[in-house]
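Predicted model and sequence follow; I will ask about them next.
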Amino acid sequence: MISTYTALLRTPSAWRFLAPGLVARLPYAMLGLGIVLLVKDATGSYGMAGAVSAAMAVALAAVGPQTGRLADRYGQAAVLVPGALVHGAAVAALIVCAKSGAPTWTLFVTAIAAGASVPQIGSMVRARWVAKLQGQPLLPTAFAFESVTDEFTFVVGPVVATFLATGIDPGVGLAVEAVLTVVGSLAFAAQRSTAPARRAAAGDERHASALRVAGVRLLAAAFVCIGMVFGTVQVAITAFAEEAGQAGLAGALYAVFAGGSLIAGAVYGAVAWRRAAHTRLAAAFGMLALGTAPLFAVPSIGVMIPVALLVGLGLAPTLITGYTLVETLVPAAAKTEAFTWLTGAVGLGLALGSTLAGVATDEFGAGPAFVLTFAAAASGLAIVSLGRRLLTPTRGAAAGAVVDVTPVDAAPLALGR
């Protein structure tokens, strides 16, 4: 396993975009939880906190793919620089509004602006790996490495956000998020030599969206379910820790989920799998559903730790396989956009999950919110099991042509824009 990742990291110029990319991606895991903690402190309501966090995530889900499409066409730096600056300003405005007791609508407006301007660093890093390793055996390992990196951020980010919010002030966590996002994104954008070439497709491809591919729509629907797992856990684990009299442990417990996923992702990415990717995706969703089933009945923090670790073991394989599949389904001119559709789908699911979990938590406590976590995982399993035929790459996809362009409203399990 070590030799596999060592070979990957020896790719020329890889560290030039990996290092700043990590700085810029770390705050992503701080943003949603940071908003929950800030708004809960300002309003006293988990429902309001979940709703504001959801507004941010919906904006991210809606605008992110369009950002990816612009990056494919005009280059990554052209969208990263203004986006990062707007994001920093929007988060600052959100903090001021929450701390000053401004009207509730201002929290939603600033959160929406913050979500819409989140730099799509993860998708852009994956696009750079594709540009360097297209057709090479190390490309699936690169996707695994990126998922492990994502999980690392979800191990560190929530702990940092919770420590800053509970130990210093709820606004400090989001302030650090904004600074890291701006600094990391600008440094990443400066590495122009490692960026993929702009893809100005000709003819019918010029305005073709990656979402025209039926398999991309199905994966996006499944990734909404993954996002709901994240969103429900994010709110429910905060309430669970508070109910246990250990509110400061919320970030650490959330990090356990991500830690299990990090371990699973590192191992999963080093294995030369023989089974088809769509079969592995269904198996990963099955493991995720199995792990989330007992969450609602966990009686204490001591029991939650191993259960959370088990849930995490199903997360990274699901994400890795989904990103691996989508790369095989779309042409080169739409790869960044395709990755951002999946990232945006996770954000949309996070929004739905955090909203529903916030309402359930306010009314009934953490246990019922965890039932929603299991429902999300089981729904994802059903989606990929029923639609697996759409996840088989065609010869045209391998050649880089736009394929399987079923009209968006005619394909099953479509995810509308």
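Done, it's in. Predicted, not measured: the structure shown is a model, and the values here were computed from it.

From now on I want contacts and neighbour counts done on CA atoms only, so please keep to that.
Will do.

For residue 299, grab the count of nearby residues.
Neighbourhood size, residue 299 [other CA atoms under 10 Å]: 12.

er, residue 253 actually
25.

Residue 284 reaches residue 317, doesn't it?
Yes: using CA atoms under 8 Å, residue 284 is in contact with residue 317, at 5.9 Å.

Which one of those two is surrounded by more residues?
Using other CA under 10 Å as the criterion, residue 284 and residue 317 rank with residue 317 on top: 28 against 22.

so is residue 197 in a helix, a strand, or just coil?
When classified by DSSP: H, G, I helix; E, B strand; the rest coil, residue 197 comes out as coil.

Once you drop chain neighbours, what's closest to it?
The spatially closest residue to residue 197, leaving aside those adjacent along the chain, is residue 75, at 7.1 Å (CA to CA, 6 or more residues apart in numbering).

can you check residue 187 too?
Spatially, and ignoring its direct neighbours in sequence, residue 187 is nearest to residue 20 (5.7 Å; CA to CA, 6+ apart).

also this one, for the comparison:
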Amino acid sequence: MAARRPVDDTTPHGTTPHGTGYGALLRTPHAWTFLLPALVARLPYAMLSLGIVLLVHDTTGSYGLAGAVAAAAAVSQALVGPQTGRLADRHGQAAVLVPTVVVHACAVAALIVLAHSGAPDWTLFLAAAPAGAAVPQVGAMVRARWVHRLAERPALLNTAFAFESVTDEFTFVIGPMLATGTATLVNPSAGLAAEAALTLLGGLAFAARRDTAPAPTGPAAPGVRRASALASPGVRLLAVAFLGLGTVFGTLQVSITAFAEDAGSGGLSGLVYGLFATGSMVAGVLYGLVPWRSSARRRMVVCYALLVLGCSTLWAMPNLAALTVAGLFCGLAIAPTLITGFTLVETLVAAGAKTEAFTWLTGSIGLGLALGSTAAGQLIDRSGAPLGFTVALAGSGLGLVALVTMRRLLLAPAPAHRTVARGGAVREEAAPAARRG
């Protein structure tokens, strides 16, 4: 058997970085038929946690409870999301997406009713948990569709992941402003109502485009056990790194809201958070235009280190204007980190596990968001808004330590080969790939 050696390609599958522009990507046949409904379905992703915080704080007066309820939704999303991703790989995206968005809309409606009716605090968690669990994993499904559509043009994958991260950041620019705007102009429940409606309509429209989805792998053969995408050590390391990234999102959502409220400008919290996402979006656009020569593994460590540096200044900002500028610069490292992480994970798992692998990363962000919002909310209630930002520094710092110390796990192994003798002739052929789910 030939020796296996690590591969550290600059781009997926070792392709060259030529012809990777956004124009070439968007000319992919039928791309717009799934991108537009996906945008509508993904917009609420950035509205859910912030909408819960605004609603629960308005009805209870506690940032700690608001952060905890938002955390319940995020934790359930992080735990259940990868399972729905795995089901989508096996049975098709539409089969999973349609019931998911219906359950999500019903759970959000229940949360609104309970919050306004003065129901016991524990009932809010009972509604938030299924709302989070049923968040449609549209971002992961879109990335899986790009992998499927670009099978013959793998050089465009890095650009596709850059485009998707920019789209994510666009939703984080518009989503918080939409949530806070409707909550301020109408009432706190209006933001969550809009989130549920967009999720339902966009999710159903996206599910209808079955022609662009990857074919389901179907159930495993009798006696065959399919491994989870999480069986890959590299995927596990990226999940830990994205967990730290999620604490930044959760911390900033709660801490910026509290900081703006203390400054007497609560209505500006969505704008401040939106500018943080704008910095990320701009950086993502530029990042996707560069034909990188350095390895994705090295870029991941550098981008993550810049994120930690940006988080280190937030707690010391003296006023809302300074916080806005610091948040803008902190955001510059977000999209490049996301893009590089998704580029790496695509090389670490088999084709039949792409959606699940992407969902583990987005689920890790959701879990980190839960931890960040909970810890920040508790610190804010006890010590004030500025100390809430230290949670982002702690979470991202731990993620950087994991990346630096275990970065070798991000090397994708080369395909194994074996020597086969047939009819007196000896030849090498690819060894059977490990079964994956």
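Right, received. Where do you want to start? These figures come from a predicted structure and were not determined experimentally.

Looking at the second structure, name the residue matched to the residue nearest to residue 187 of the first structure.
In the second structure, the residue paired with residue 20 of the first structure is residue 37, using TM-score structural alignment.

Which secondary structure element is home to its match?
helix 31-42 (DSSP states H and E).

now do residue 73 of the first structure
Secondary structure from DSSP H and E places residue 73 of the first structure in helix 46-74.

Would you check the span in the second structure matched by that helix?
Alignment of helix 46-74 of the first structure against the second structure: residues 63-91, by TM-score structural alignment.

which stretches of the second structure form strands?
Shown for the second structure, the strands assigned by DSSP state E span residues 6-7, 412-413, 417-422, 425-430.

distance between the last one and the chain's centre?
Taking CA atoms, centre = their mean, to the nearest Å, one finds strand 425-430 of the second structure lying 42 Å from the centre of the chain it belongs to.

okay, the angle between that strand and strand 417-422?
Orientation check (axes from the mean of the first three to the mean of the last three CA atoms, to 10 degrees): strand 425-430 of the second structure against strand 417-422 gives 150 degrees.

can you list the residues that contact stretch 379-386 of the second structure?
The contact list for stretch 379-386 of the second structure (CA atoms under 8 Å, 6 or more residues apart in numbering) reads 62-64, 255-256, 258-259, 262, 314-317, 387-388.

Spatially central residue for the second structure, please.
residue 362 (3.2 Å; CA atoms, centre = their mean).

Could you check how many residues crowd around residue 6 of the first structure?
So residue 6 of the first structure, with other CA under 10 Å, has 10 neighbours.

Distance-wise, check it relative to residue 138 of the first structure.
Going from residue 6 of the first structure to residue 138 of the first structure by CA to CA, to the nearest Å gives 11 Å.

repeat for residue 274 of the first structure
Plainly put, residue 274 of the first structure is 15 Å away from residue 138 of the first structure if you go by CA to CA.

those helices in the stretch 251-400 of the first structure, which residues are they?
Ranges of helices in the stretch 251-400 of the first structure, per DSSP state H, counting those that start in this stretch, are 277-292, 301-329, 335-364, 366-386, 395-399.

Please identify the most buried of these.
Of all these, helix 335-364 has the most neighbours on average by mean count of other CA atoms under 10 Å, namely a mean of 27.

Tell me roughly how far it lies from the second structure on average.
Comparison of helix 335-364 of the first structure with the second structure after fitting gives an average deviation of 0.4 Å (mean CA distance after the TM-score superposition for the first structure).

Which residue range of the second structure does that helix align onto?
Counting by TM-score structural alignment, helix 335-364 of the first structure sits on residues 354-383 of the second structure.

okay if I get the helices of the stretch 251-400 of the first structure as TSV plus distance to residue 84 of the first structure?
Formatted as TSV, the helices of the stretch 251-400 of the first structure follow (distance: least, CA to CA, whole Å):
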stretch	distance to residue 84 of the first structure
helix 277-292	33
helix 301-329	24
helix 335-364	16
helix 366-386	31
helix 395-399	33
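
Figure out which of these is closest to residue 206 of the first structure.
helix 335-364 (13.2 Å; CA to CA).

Which residues are in contact with residue 334 of the second structure?
If you count contacts by CA under 8 Å, 6+ apart, residue 334 of the second structure has them with 280, 303, 307.

Could you do residue 188 of the second structure as well?
By CA under 8 Å, 6+ apart, the residues touching residue 188 of the second structure are 51, 54-55, 58, 180, 182.

Likewise for residue 184 of the second structure?
residue 267.

per the alignment, it corresponds to what in the first structure?
When the first structure is aligned by TM-score structural alignment, residue 184 of the second structure is paired with residue 166.

Apart from its neighbours in sequence, what residue is nearest residue 252 of the second structure?
Of all residues not flanking residue 252 of the second structure in the chain, residue 389 sits nearest, at 6.8 Å (CA to CA, 6+ apart).

Starting from residue 257 of the second structure, give me the distance back to that neighbour.
Taking CA to CA as the measure, residue 389 of the second structure falls 11 Å from residue 257 of the second structure.

what do you get for residue 233 of the second structure?
Look at residue 233 of the second structure and residue 257 of the second structure: by CA to CA, they are 37 Å apart.

quick revisit: list residues touching both of residue 6 and residue 138 of the first structure?
Common neighbours of residue 6 of the first structure and residue 138 are not found (criterion: CA under 8 Å, 6+ apart).

Quick one: residues contacting residue 20 of the first structure.
Shown in contact with residue 20 of the first structure (CA under 8 Å, 6+ apart): 184-185, 187-188.

Dump those into a markdown table; add neighbour count as well.
Conversion of the contacts of residue 20 of the first structure to a markdown table gives the following (neighbours: other CA atoms under 10 Å):
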| residue | neighbour count |
| --- | --- |
| 184 | 24 |
| 185 | 28 |
| 187 | 19 |
| 188 | 28 |
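
Can you list which of those residues carry over to the second structure?
Contacts conserved in the second structure for the contacts of residue 20 of the first structure, using both residues aligned by TM-score structural alignment, their matches' CA atoms under 8 Å: 184-185, 187-188.

The stretch 51-200 of the first structure: helices as residue ranges?
For the stretch 51-200 of the first structure, the helices defined by DSSP H, counting those that start in this stretch occupy 76-100, 104-116, 121-133, 139-167, 170-189.
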